[in-house]
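Novice: heads up, no residue letters with this:
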């Protein structure tokens, strides 16, 4: 941590508390200028187009093709990042007077990314310009086929490229070349592309801020690092989401039970809006979610939001059964470093969610596989911070029919006969990467904080650090010794605790989600230390302060 005099000086220069200076310092933000940018990430701080490798060139290819009368089609993906990317470009083209078509693959029948059948169908519909969003960088044969059909092809993606790039007319991918933010979400790439096109197309340019709600939605949902350029886009976009000017967003807020003017933070996006958008692609067709984001009026939007809410409810029911079964199977692989679980009847639409739960519960990289109608096994994986899932799959690629993704999430396909070999190879890859040392979850505490120091001013200041996510975790504090005054169960899995800090003479309520089994009635009256985050709670129009409990240790 910095020396006290430096903390005092920075706090004085920025008019913030020493605690906030220390929190910023621990996140690698070290100078007054960096701290000011982090706390006030205005749009003026977005990098210039020429700083993004290939951005201007990609915009010029699209502008030229449009000028030649080539009709564009946007090819997206069925997750939130892909759907928001598709909606953004379609809305942009419409506002600029360019008629555009689109295609989002059906998850169950087409799978992720480009496919020749879909490309050939677009060609029959007169498409001369194919623009991918959130996909395309690994689809070399499909891009070649589009070129054979006479299309101009532009790849807009953010996934890791392979050793060879597709033969597209232009590629915009922040992981290629020197870019200000290699980990930009797919919708962030689409936004930048629309922004440069906005100056290249004839006619009056648009105010691009109108699309930031979609950018925030896709960026938060895709769990990219919420620092740098992503932070600027997400922070400003969340403000637009709160306003809810888009009918589809307002209708989504309604089915989530959020009030019209409610703040949409990363939790409400990640656990409320995003799952309902994702549910369309998982159990139905992502087209429903796209239509919601494109809806012009509340009547249409409410009908579509209700449909998505129904998908999400159904998804939760299916997921609960599969989760219980997967966790049982995971216990049988308890000694392994990498978990690969398979059942032929598991629903393809929820295996990613189950992989997250298994990885979290057992603190191991986890891959969940199910049978696909193609005769292959199809899977989704999630990882832990210590292991790059993408690199792990690279080590096993000789056994895979295809794969792609990120460090912490990936998808894959393999032949059924290669399952046993893949299980061994993946376990070996994880073991080697971790030096054969079993990984253990570790909480990094920011600072000690007594209940007497918690007030509205502190929480308002902590909110300046939001949005929280990858590379910018919620502040986590260590309590002094506190006593459990009361334990109140909430449903079957959750529990409220009333906790007393005797030294500060303050009692506060804490929520422990999914921890009822680990906090039995016997904790009442006992002293404990807490790892916690203080937060605002709104209920029936009244705002109070409560504690989100992450971990604890009983004393004595």
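Specialist: Arrived safely. Only a predicted model underlies this, so the values are computations on that prediction, with no experimental measurement involved.
Novice: For the rest of this, base every contact and every neighbour count on C-alpha atoms.
Specialist: Fine.
Novice: All the strands of the stretch 1-150 of the chain, in order from the start?
Specialist: Along the stretch 1-150 of the chain, counting by DSSP state E, counting those that start in this stretch, strands occupy 71-75, 101-103, 127-133.
Novice: Tabulate the ones you listed in a markdown table, adding columns for distance to residue 473 and mean neighbour count.
Specialist: Putting the strands of the stretch 1-150 of the chain into a markdown table (distance: least, Cα to Cα, whole Å; neighbours: other Cα atoms under 10 Å) gives the following:
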| stretch | distance to residue 473 | mean neighbour count |
| --- | --- | --- |
| strand 71-75 | 33 | 24 |
| strand 101-103 | 36 | 18 |
| strand 127-133 | 28 | 26 |
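Novice: got JSON lines for the ones you listed, with distance to residue 115 too?
Specialist: Listed next are the strands of the stretch 1-150 of the chain as JSON lines, based on distance: least, Cα to Cα, whole Å:
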{"stretch": "strand 71-75", "distance to residue 115": "10"}
{"stretch": "strand 101-103", "distance to residue 115": "11"}
{"stretch": "strand 127-133", "distance to residue 115": "12"}
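Novice: These: which one's closest to residue 8?
Specialist: Residue 8 lies closest, by Cα to Cα, to one member of the strands of the stretch 1-150 of the chain: strand 127-133, at 46.4 Å.
Novice: For the closest residue to residue 525 other than its chain neighbours, give its distance to residue 526.
Specialist: Spatial nearest neighbour of residue 525, excluding adjacent residues (Cα to Cα, 6 or more residues apart in numbering): residue 484 at 5.1 Å. To residue 526, residue 484 is 6 Å away according to Cα to Cα, to the nearest Å.
Novice: The two - which one has more neighbours?
Specialist: A count of neighbours by other Cα atoms under 10 Å puts residue 484 above the other of residue 484 and residue 526, at 20 against 15.
Novice: Would you confirm that residue 176 contacts residue 53?
Specialist: Yes. Using Cα atoms under 8 Å, residue 176 is in contact with residue 53, at 7.2 Å.
Novice: The two: who's more crowded?
Specialist: Using other Cα under 10 Å, the more surrounded residue of residue 176 and residue 53 is residue 53, with 19 against 16.
Novice: Surely the more buried one is in contact with residue 178?
Specialist: Yes. Assessed by Cα under 8 Å, residue 53 is found in contact with residue 178 at 6.1 Å.
Novice: buried set for the helix or strand where the residue nearest to residue 525 lies?
Specialist: Assigned by DSSP states H and E, residue 484 belongs to strand 482-490. Within strand 482-490, the residues scored as buried using 16 or more other Cα atoms under 10 Å are 482-485, 487, 489.
Novice: then this one, side by side with the first:
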């Protein structure tokens, strides 16, 4: 697939020069800081040194006082409390944090994860019925609930109070809950709006601890789980999330909880985790529990203090992840065949594919794979409980949620955000929905949004990549949305020695530029360029700079995202 290279406009040159001088750093690094809104020495100090003391006061969040008071009241009265969370990584980590914290202080407490297939996403009538039948009078809902107006009304009729801890956009009407913790609600003045669902749960625990004079260490011991939620829910790694992710990664790499540690071991890597490693090694395994079997296995792993239980659950989850991969690959192949054999589908601005036999647990992954292949808004549909359920993924710059709003009359329900969403419809609406979605996308998407873009932060001469530059560049981590790993452009580079193929399509080589040392490089999935990669042929590259660890030896490696020949 051809990709556009887009070089970021350089910030004000005088501003770049001034900050570079104040910090005694390369102007390229100064420009990277300014593009992230960091313009002074003090801004840079706070950015490079994430500190727990910089976390916001949790009581700045609307309804936090009400939430803490209601929990205190429930504990003092001996009420039964149910911690309810969604079945994905964010939901299961959130439940694990809140349940573990309160279980140390109160026994009349359980947790509940809805069944992906029988109950679907979020708060369910079945879950409320379970609470009523078992004498629960307070439900703390995590990573869901902000749009559950009808379900909260149903709970109120059954004398069950709700505290909602959510981070999704609210609808026009808020549920009638005792407390709603969501920085995105219009009347919430909380300074940071991009917390994960687990992050909201963490703030609830932090507030309760402050109010009840519980040491902060008894809250921060869960930061590994918070970091996993931030990484896997693809929220912004800025502001408060950056602090939580940075310190959470430190805990993952030095003192993870028993459950996280055993999961890291079965994943094949015991330490040196980055945000990317969490996303690709831990996240799929935690998610696999709910995709293939029961998400309660993930919670049981993450809350246990028993090494043997942790080993048992980690191995089980790993098996489920292997099973998930099989479904994922076979369904992806089937979906590709459907599209490639239909000229009309190939030429559309959107992708909607349906097969009633596809496994619901992996259609989100398949949607992501199809988006990578065709680079356009994509929805994968399958049959579920008499309805058709779908998972949707978008491309950079296109608001998927708004597009679904334009099809809402054909849907039973939908929810999500700009880049990912879930939806349900009646089977008879599938054909009409596919046509409408294509109509909405075609009317609103810009042509350039259908061509994958490599966003380049700055042009760099390879000689600038020296130890101090690399050390400071690493301090920009953890990387993620709104703080992505910087991508650099270097022109007129050459192969030093011989370029070779690794696996089926990856290029391994050493590149040099006039006046620079050689740098080991890997270009994943770009084997088609190999015939032209000769010693005397100049070419341009865009790349990230990373550390390669092989048999405990560390070296700088260029991860090449694009190759462009100059002649």
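Specialist: Perfect, I can see it now. The structure presented is a predicted model; accordingly, all values stated were derived computationally and were not measured.
Novice: just to revisit the earlier point, now the element after the strand holding residue 484 of structure 1, going C-ward?
Specialist: Heading C-terminal from strand 482-490 of structure 1 (DSSP H and E), you reach strand 494-501.
Novice: In structure 2, which residue range corresponds to the very next helix or strand once past that next one?
Specialist: Using DSSP H and E, the helix or strand that follows strand 494-501 of structure 1 in sequence is strand 506-512. Counting by TM-score structural alignment, strand 506-512 of structure 1 pairs with residues 517-523 of structure 2.
Novice: centre of the chain versus the matching stretch, how much separation?
Specialist: Computed by Cα atoms, centre = their mean, to the nearest Å, the chain-centroid distance of stretch 517-523 of structure 2 equals 29 Å.
Novice: Could you do stretch 248-260 of structure 1 as well?
Specialist: 20 Å.
Novice: Only the buried residues of that stretch, if you could.
Specialist: Buried residues in stretch 248-260 of structure 1, counted by 16+ other Cα under 10 Å: 248-253, 255-256, 258.
Novice: I'd like these as CSV, with secondary structure and distance to residue 381 of structure 1 appended.
Specialist: CSV is the format used below for those (DSSP: H, G, I helix; E, B strand; the rest coil; distance: Cα to Cα, whole Å):
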residue, secondary structure, distance to residue 381 of structure 1
248, helix, 30
249, helix, 29
250, helix, 32
251, helix, 31
252, helix, 28
253, helix, 29
255, helix, 29
256, helix, 27
258, coil, 31
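Novice: Nearest to residue 393 of structure 1 among the buried residues of strand 482-490 of structure 1?
Specialist: Closest approach to residue 393 of structure 1 among these (Cα to Cα): residue 489, at 41.9 Å.
Novice: Trace that closest one over to structure 2, please.
Specialist: With TM-score structural alignment as the criterion, residue 489 of structure 1 pairs with residue 501.
Novice: check contacts around the closest residue to that match other than its chain neighbours.
Specialist: In this structure, residue 501 of structure 2 finds its nearest non-sequential neighbour in residue 507, 4.8 Å apart by Cα to Cα, 6+ apart. Going by Cα atoms under 8 Å, 6 or more residues apart in numbering, residue 507 of structure 2 touches 499-501, 522-527, 530.
Novice: Widest-spaced pair of those residues?
Specialist: Taking Cα to Cα as the measure, these reach their widest spread between 499 and 525, a distance of 14.1 Å.
Novice: Could you report the distance from residue 297 of structure 1 to residue 443 of structure 1?
Specialist: Here residue 297 of structure 1 is placed at a distance of 46 Å from residue 443 of structure 1 (Cα to Cα).
Novice: I should have written residue 353 of structure 1 there, sorry.
Specialist: 23 Å.
Novice: hang on, the earlier thing: sort out which one of the buried residues of strand 482-490 of structure 1 lies nearest residue 203 of structure 1 for me.
Specialist: Using Cα to Cα, the buried residues of strand 482-490 of structure 1 come closest to residue 203 of structure 1 at residue 489, 60.7 Å.
Novice: before we move on, the earlier item: determine which of the strands of the stretch 1-150 of structure 1 approaches residue 1 of structure 1 most closely.
Specialist: Proximity to residue 1 of structure 1 (Cα to Cα) singles out strand 127-133 among these, at 41.7 Å.
Novice: In terms of secondary structure, what does the closest one contact?
Specialist: helix 55-67, strand 71-75, helix 80-95, strand 152-156, helix 186-200 (3 or more Cα pairs under 8 Å, 6 or more residues apart in numbering; DSSP states H and E).
Novice: so where do the strands sit in the stretch 301-450 of structure 2?
Specialist: With strands called from DSSP E, counting those that start in this stretch, the stretch 301-450 of structure 2 shows them at 351-354, 378-384, 387-393, 413-416, 420-425.
Novice: if we can go back for a sec, pick the most deeply packed of the helices and strands packed on strand 127-133 of structure 1.
Specialist: The highest mean neighbour count among those, using mean count of other Cα atoms under 10 Å, belongs to strand 152-156: a mean of 26.
Novice: distance from it to structure 2 after superposition?
Specialist: Once superposed with structure 2, the aligned residues differ from strand 152-156 of structure 1 by a mean of 1.1 Å; criterion: mean Cα distance after the TM-score superposition for structure 1.
Novice: before we move on, the earlier item: next one: the match of residue 489 of structure 1 from residue 292 of structure 2, what distance?
Specialist: Distance, residue 501 of structure 2 to residue 292 of structure 2, by Cα to Cα: 36 Å.
Novice: got it, and residue 247 of structure 2?
Specialist: In this structure, residue 247 of structure 2 and residue 292 of structure 2 are 31 Å apart, going by Cα to Cα.
Novice: cool, residue 353 of structure 2 as well?
Specialist: Per Cα to Cα, residue 353 of structure 2 is found 21 Å from residue 292 of structure 2.
Novice: Cheers, nothing more for now.
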